[in-house]
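1. sequence unknown, structure follows:
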């Protein structure tokens, strides 16, 4: 069974599904039978709930059925699944995942992010965007310092008119500021560096305002010079709705850590929990790919030999 959502027949997923079913001209009972023939039982009632915005596919069997449904309806793969909203908690009152209240619960008060952005900008910190996938790659040198950070994000607009992504990157050594930013997908906007909080605030422009539910891909690289402080960890904040997170750390062959582990903490001021050892691979890299992107901070940490 899929989790209930606030009934809204106007959600992008519900609208697109209704339109596709109408074009195909198949009754829900027939669609249910076609899915069953593929070993993917799904009741007409569930299909009706999807069309009316009363629920959405969120679990493995339902998502598999949705992929088959796209094929049956003559749609491209991902044409419907790409419109799914974030997983919703049960209950009547749902806080939007990009709301200021979620930001406050995640970062707390007096966070580095708030200090770097300023109070007004922090309250609007990407509030019109929902991250779908985030992939970070850190490249460390033989002095144990981060030299490059490569980032790729896929985001979706939750309201019309959003035209940029704002990111806050903390550096290990404030002397390495300012950083060089190279944007491969998108266009570089304003870059502000604040040595007092060891942060670089970077805007990546989409090139035009997005429509509701429209997605954008952002890809950029930070080049960090004059860093003299060895790196000890890398982490990412996760808001509700993130589907995939990949953290990838490349260690220099001449500077390998003694051990590396993954962790999660529910908020910026929370302790690290869910510690688990991570082994380096043949290329001297470690990575984190959580099966579920739980809200909070996911990270990799390592210890250096003395």
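-> Sure thing, it's come through. The shown structure was predicted, so the numbers you read here are calculated from the model rather than taken from an experiment.
2. only C-alpha atoms for contact and neighbour calcs from this point on.
-> Fine.
3. how near is residue 298 to residue 206?
-> Look at residue 298 and residue 206: by Cα to Cα, to the nearest Å, they are 27 Å apart.
4. so for those two, which sits in the more crowded spot?
-> Using other Cα atoms under 10 Å, the more surrounded residue of residue 298 and residue 206 is residue 298, with 26 against 20.
5. in which helix or strand would I find the more buried one?
-> Residue 298 belongs to strand 296-303 when assigned by DSSP states H and E.
6. next, the buried residues of that strand.
-> 296, 297, 298, 299, 300, 301, 302 (16 or more other Cα atoms under 10 Å).
7. once you drop chain neighbours, what's closest to the first one?
-> Meaning residue 296. Closest residue to residue 296 apart from its sequence neighbours, by Cα to Cα, 6 or more residues apart in numbering: residue 266 at 4.1 Å.
8. let's bring in a second model and compare:
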């Protein structure tokens, strides 16, 4: 006898997963599919319960083009839970906090103004020049950085791998930036681009700023995720005694690993944090360099600000 799940069982399993982890549009879509009801039928039954929601609005909620926020809309979601035979508050819990309106559109809770993360406004200007999405349109969920130090104690490359999620529909690109403070006239080259392609690139040798546009493999709607991978390469290498990543928004996961060639293992290595670009290094933690000649910083739920690694040879 076959043990394969039927289509209905598979749909129910997907629905249970979506109710646990979201996002809201996916859970609502699967719940509607499992019910067998059309949006017109659902709209009529909601009206009978005193919840006046149009069919286009239900469609927008289902596709993630908008979300319920006003008290009347939240009441309609609770009615949907009952109508679609879902546990109480299972859909409401996926909505999270109400998004701010008016002049705070685009603001992400816990975010830092970009001007506090860079020494001058040139970095922000260059990101605008390459066409980054509006503030709050994209969130980085995970960032993994690998810094490679060659046999001459020079940084030869900085490899980054980032998981991002769209907060708006029709998101097609993101912006990345690197600051070369040690040798501004020796900017890196953008290389090793994967799961996306390079767009516009701007360099300012005087400021040591390189900004680039990464065009995603596909256009994302709100709630959809994408992986991007890229590398800053230095030829010749640049002498660096630290690397730091600047977070405009809180991030779920951050990994920073530095690889040292054999024979150039530093005498000391530590992790540090700064609240902004003018702040002193705080929360210093000594890092061990393992047999693989690497030092590692791996953290979760990192607030906005700056986290870095510093090394020193005898």
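-> Nice, I can see it. Everything quoted here is computed from the prediction, not taken from an experiment.
9. any chance you could compute the TM-score here?
-> The TM-score (TM-score structural alignment, normalised by the length of the first structure) is 0.67; 239 aligned residues with a Cα RMSD of 3.3 Å.
10. what's the mean distance for the strand holding residue 298 of the first structure versus the second structure?
-> Taken over the aligned residues, the distance from strand 296-303 of the first structure to the second structure averages 1.1 Å (mean Cα distance after the TM-score superposition for the first structure).
11. which bit of the second structure covers that strand?
-> Under TM-score structural alignment, the counterpart of strand 296-303 of the first structure in the second structure spans residues 305-312.
12. any chance you could map the helices in the second structure?
-> 7-21, 24-35, 39-48, 55-63, 71-83, 122-129 (DSSP state H).
13. so which of those is the most packed in?
-> Highest mean neighbour count among these (mean count of other Cα atoms under 10 Å): helix 24-35, with a mean of 20.
14. so what does it touch, helix or strand wise?
-> Secondary-structure packing of helix 24-35 of the second structure (3 or more Cα pairs under 8 Å, 6 or more residues apart in numbering; DSSP states H and E): helix 7-21, helix 55-63.
15. with distance to residue 108 of the second structure added, can I get these in CSV?
-> Shown next, in CSV, are those (distance: least, Cα to Cα, whole Å):
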stretch, distance to residue 108 of the second structure
helix 7-21, 20
helix 55-63, 21
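16. ok, which of those helices comes nearest residue 88 of the second structure?
-> Evaluated with Cα to Cα, those place helix 7-21 nearest to residue 88 of the second structure, the distance being 11.2 Å.
17. what's the angle from that closest one to helix 24-35?
-> For helix 7-21 of the second structure against helix 24-35, the angle by axes from the mean of the first three to the mean of the last three Cα atoms, to 10 degrees is 150 degrees.
18. list the contacts of residue 234 of the second structure.
-> Residue 234 of the second structure makes contacts with 155, 156, 157, 186, 187, 188, 189, as judged by Cα atoms under 8 Å, 6 or more residues apart in numbering.
19. which one among the residues you listed gets closest to residue 91 of the second structure?
-> Within those, the smallest distance to residue 91 of the second structure is 44.9 Å, found for residue 157 (Cα to Cα).
20. doesn't residue 34 make contact with residue 8 of the second structure?
-> Yes - contact between residue 8 of the second structure and residue 34 holds when scored by Cα atoms under 8 Å: they sit 7.4 Å apart.
21. ok, now which ones touch residue 204 of the first structure?
-> Shown in contact with residue 204 of the first structure (Cα under 8 Å, 6+ apart): 164, 165, 166, 183, 186, 187, 188, 189, 190, 218.
22. for those, which PyMOL command selects only the ones that are buried?
-> The buried residues among the contacts of residue 204 of the first structure can be selected in PyMOL (16+ other Cα under 10 Å) with this line:
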select buried, resi 164+165+166+183+186+187+188+218
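23. tell me the residue in the first structure aligned with residue 158 of the second structure.
-> Using TM-score structural alignment, residue 158 of the second structure lines up with residue 149 in the first structure.
24. what about that match, neighbour count?
-> 19.
25. for residue 145 of the first structure, same thing?
-> 24.
26. which residue packs closest to it, ignoring adjacent ones?
-> Excluding the flanking residues, the one nearest residue 145 of the first structure by Cα to Cα, 6+ apart is residue 230, at 4.7 Å.
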